[in-house]
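Trainee: no sequence for this one, just the structure:
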């Protein structure tokens, strides 16, 4: 879907025809959401956009900023968390976004819905003074800003998952806890691959390298750059937290295994002397040359059982004092 606005005389006017919007006096903003091949070709032809930049958006290459003769091309990716195969699994979904900044025009090209960008365009239609008559580079800044704000939203969701995991990891050795940890680590790694290139791309704009970026707009791009630096730092911090949570989980699992082994060792230790006693008196030598006189004793059986019970009690008392139990 193609939407076209022209900022002029402190108001935004919508246009249905691309050529008319391109020739109109003022700053022209064309936004294409859920772009089809026909819409992409029409916009590229109207604004003289190079096919290679269109291909970059369609193939979803890493974020970057490139300068061309008549415009500056910025490629970013919007991100969001989507449900995975299991109830607790989430995946980082990305949607490529191309921003083309010309002398008096800006084109935003998205292969997905791009609702945050649509909100900016709706604000412009309502007469947002922060957009009107401030140039195409400022419009590009507002678009990039809402994309970066969505990065913070994703980190907020991840932070909630991290808090739940930190509560579980010290009390649970369930395999699902480890799967949650690994899932968050994968999400953070995937997100990191989007943030670092985006920081480099915005850094070029913050320095004012492209001729389409006005000096008074550079400070706004520097603000976005600072946000991306903060996001990158938070991503690394959360990855460290998940590494620590995994270590705690493994230590808890090892401790639980040690407790089980301790109990099994105590039980085995108790039964070793009992097995010895039973084995000795299981040798039936009553009719042999080497007679066992206690076999003929009337109280031999209850005495043996009482002796074994006493052995058990003595060993349990010993293990209790050593805090093995």
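Mentor: Yep, that arrived. Everything numeric here is computed off the predicted structure, so don't read it as measured data.

Trainee: going forward, measure contacts and count neighbours with C-alpha atoms only.
Mentor: OK.

Trainee: hmm, what's the outermost residue in the chain?
Mentor: Centroid-distance maximum for the chain: residue 289 at 80.4 Å, with CA atoms, centre = their mean.

Trainee: spell out the secondary structure type for that one.
Mentor: Under DSSP: H, G, I helix; E, B strand; the rest coil, residue 289 falls in the coil class.

Trainee: below is structure B, check it against A:
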């Protein structure tokens, strides 16, 4: 059986700017350059364009006036682009600050003419690192604009559906696209939890077959991973509930029906997280219990060995004192060891010691001590 891979957590430090003006757009030094992809679509047509500046957005929107536009921004390293988007769509500066400050908890906010939401994208990358990054989305009129920290094609399935043009993905509006993005994030939580479940199974198999201290470390790492997923799932549930209760025209009644299904998925993910957390805690407790029992067994063996050798050591110690029976003039010394000059005394002593050991072993065996080792 293979060993579980060590879970690593991708370094993603929080950048704190104490005293900064509210609404300040401060780009982290490790942010990736922004890349823009625009999907403009209606029931009969899909237009795709790519670029890196605001002109890419304005040209596409001006060209496709009767389309719904999904503006996808990958990388948050361009402060000028963020400001231009805010000006073009009349977005509050506090929203732009939340987009570039990528340690937001999942939430849903309503503003005059648009809605804003964030989620956490969590997955294992190819190097078995746990990636925890932010997704942000703004829905306004016939536009949805999404922001992602990396270039990873996390929403490939949605793009495939857009290109196929089946169902109502092209006709249900930007609010529905926002729902599909959230639903994809939730679906990938289940993928992540499935991978965690497989790792837990490997740890359990190792626990029963060849336990060692790495089990405790691996289980603790998975427990930490589950805590991260839990911190994303709980506020995500509240966020979806806020969307269902929203009276914003950007979130239509038809979209709310699908959001109820996403709400159920979020509850299921939360239940799985709690179940796996209990299993990992049980694995740690069971391993510690096995170590304790093993230690008790070792101590029992040592106790039996000590109990056998204590009387033997006593006899050897008594006759090891070697007090002479006679002095240097041949006179018998009173109360000194009379057995010192007994013929075959050494053999008799060994036989006595062996008999005592055999009797003790027989008594221990009758009491069932050896069967419990």
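Mentor: Great, that's in hand. Quantities reported herein were computed from a predicted structural model and do not represent experimental measurements.

Trainee: just give the TM-score of the two.
Mentor: The TM-score (TM-score structural alignment, normalised by the length of the first structure) is 0.92; 320 aligned residues with a CA RMSD of 1.9 Å.

Trainee: about what we covered before: map the residue farthest from the centre of the first structure across to the second structure for me.
Mentor: Aligned counterpart of residue 289 of the first structure in the second structure: residue 334 (TM-score structural alignment).

Trainee: which residues touch that match?
Mentor: Counting by CA atoms under 8 Å, 6 or more residues apart in numbering, residue 334 of the second structure touches residue 325.

Trainee: if we use 10 Å, what do you get?
Mentor: Under the criterion of CA atoms under 10 Å, 6 or more residues apart in numbering, the contact list for residue 334 of the second structure reads 325-326.

Trainee: now swap in residue 110 of the first structure and tell me
Mentor: When contacts are counted by CA under 10 Å, 6+ apart, residue 110 of the first structure touches 1, 31-36, 40, 57-58, 76-78, 95-99, 117.

Trainee: could you redo the last one with a cut-off of 6 Å?
Mentor: By CA atoms under 6 Å, 6 or more residues apart in numbering, the residues touching residue 110 of the first structure are 33, 97.

Trainee: repeat for residue 70 of the second structure
Mentor: Contacts here follow CA under 6 Å, 6+ apart; on that basis residue 70 of the second structure touches 38-39, 144-145.

Trainee: where do the helices of the stretch 51-200 of the first structure begin and end?
Mentor: For the stretch 51-200 of the first structure, the helices defined by DSSP state H, counting those that start in this stretch cover 51-59, 115-125, 136-169, 175-206.

Trainee: average separation of the second one from the aligned part of the second structure, please.
Mentor: For helix 115-125 of the first structure, the mean distance from the matching residues in the second structure following superposition reads 2.7 Å, by mean CA distance after the TM-score superposition for the first structure.

Trainee: between that helix and helix 136-169, how many degrees?
Mentor: Using axes from the mean of the first three to the mean of the last three CA atoms, to 10 degrees, one finds that helix 115-125 of the first structure and helix 136-169 are set 140 degrees apart in direction.

Trainee: for helix 115-125 of the first structure, which residues meet the burial criterion?
Mentor: By neighbour count on 16 or more other CA atoms under 10 Å, the buried set for helix 115-125 of the first structure is 116-118, 120-121, 124-125.

Trainee: same deal with the last one?
Mentor: Burial within helix 175-206 of the first structure, assessed by neighbour count using 16+ other CA under 10 Å, is assigned to 177-178, 180-188, 191-192, 194-206.
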